[in-house]
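**Q** sequence unknown, structure follows:
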């Protein structure tokens, strides 16, 4: 069932009822990481194993995950090389009501500290599921960022 989510702004990343935050340092420079995130949308499945397909759209992207979750997203902020954030507008994920993902990139030595925030709201069951799935999501994000770093090397 397709759900249209509440249109929240980038500040939702700091105020959402559920915030999952994951960090990983990589050797790649912030500008290279930013370009991979913002400009090579179709390349996401090559380094993010949870992503089955991704394609850019006017003002956003469409993403399909392995397992069947689908998202239509709007880019909220694309501030090279430090911030890339997008909002999920439409999904088939049950119980979701609002969703922003934020990728913050900061210099870390000669590389980049990548901080990914999932800012979420939904039904009580959705919020609980997000919290229970956090360790697996964190592992997937850290593995993806490591794979991206290898790709950019």
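**A** Yes, it's here. Values in this document were obtained by computation on a predicted structure and should not be read as measured data.
**Q** rest of the way, CA atoms for contacts and neighbours
**A** Fine.
**Q** tell me the contacts of residue 125?
**A** For residue 125, the contacting residues are residue 95, by CA atoms under 8 Å, 6 or more residues apart in numbering.
**Q** so which bits of the biggest helix by length in the chain are buried?
**A** Identified as the longest helix of the chain according to DSSP state H is helix 124-152. Under the neighbour-count criterion of 16 or more other CA atoms under 10 Å, helix 124-152 has 126-127, 130, 134, 137-138, 140-149 buried.
**Q** cool, and stretch 25-45?
**A** Residues of stretch 25-45 classed as buried: 25-34, 36-38, 41-45 (neighbour count, 16+ other CA under 10 Å).
**Q** put this beside the first:
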């Protein structure tokens, strides 16, 4: 059953009760990484294995994302500061427990490549927040695998 989450703004990413932050340096330039994140939304399914489908809605202001396993999200893009920041919040999901979710991808030049930092910000009941902290290692692994795959994909273009 889909549930409406609390609408949050970009400030939630810094103040959320649960903030999981991961980073990794890749060889692709920030501009190429930003385009893959913000402009090639359907391409997410090619490099982020957890993503089964991603598509932009309303001219890119919103997104529909489906994960393997059946979790669905309807999202609103919060920030697009090319080539540095891409952030969005989840408005509707069938994932249990969440009250508010937002994610930020921050891109910092690092030599000829990019330092990619992903912040997963969330709020929910105590059990939900505790579960996310237990899931930290798995989310970190998914992030590292996805960003490595994205880097390979961008290098082959």
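**A** Great, that's in hand. It should be emphasised that the depicted structure is a prediction, and the values quoted were computed from it without experimental measurement.
**Q** still on that earlier bit, what's the longest helix of the first structure aligned against in the second structure?
**A** Counting by TM-score structural alignment, helix 124-152 of the first structure falls onto residues 126-154 of the second structure.
**Q** now that stretch: how far from the chain's centre is it?
**A** In terms of CA atoms, centre = their mean, to the nearest Å, the gap separating the centre of stretch 126-154 of the second structure from the centre of its chain is 10 Å.
**Q** coming back round to it: so which of the buried residues of stretch 25-45 of the first structure belong to strands?
**A** Residues of the buried residues of stretch 25-45 of the first structure located in strands (DSSP state E): 25-26.
**Q** how near is the residue lying closest to residue 31 of the second structure once chain neighbours are set aside to residue 48 of the second structure?
**A** Nearest in space to residue 31 of the second structure, with sequence neighbours left out and distances taken as CA to CA, 6 or more residues apart in numbering, is residue 83 at 5.1 Å. Distance of residue 83 of the second structure to residue 48 of the second structure, given as CA to CA, to the nearest Å: 20 Å.
**Q** can you check residue 90 of the second structure too?
**A** To residue 48 of the second structure, residue 90 of the second structure is 18 Å away according to CA to CA.
**Q** those two: who's more crowded?
**A** residue 90 (27 against 19; other CA atoms under 10 Å).
**Q** which residue packs closest to that one, ignoring adjacent ones?
**A** Spatial nearest neighbour of residue 90 of the second structure, excluding adjacent residues (CA to CA, 6+ apart): residue 75 at 4.3 Å.
**Q** got it, and residue 111 of the first structure?
**A** Leaving out its chain neighbours, the residue that sits closest to residue 111 of the first structure by CA to CA, 6+ apart is residue 27, at 4.2 Å.
**Q** tell me how far the residue mapped onto residue 74 of the first structure from the second structure lies from residue 28 of the second structure.
**A** Matched by TM-score structural alignment, residue 74 of the first structure corresponds to residue 76 in the second structure. Distance, residue 76 of the second structure to residue 28 of the second structure, by CA to CA: 26 Å.
**Q** from residue 81 of the second structure, how far out is the most centrally placed residue in the second structure?
**A** Residue closest to the average C-alpha location in the second structure (CA atoms, centre = their mean): residue 103, at 4.8 Å. In this view, residue 103 of the second structure and residue 81 of the second structure are 14 Å apart by CA to CA.
**Q** distance from the centroid: which residue in the second structure tops it?
**A** Quick read of the second structure (CA atoms, centre = their mean): farthest out is residue 111, 23.9 Å.
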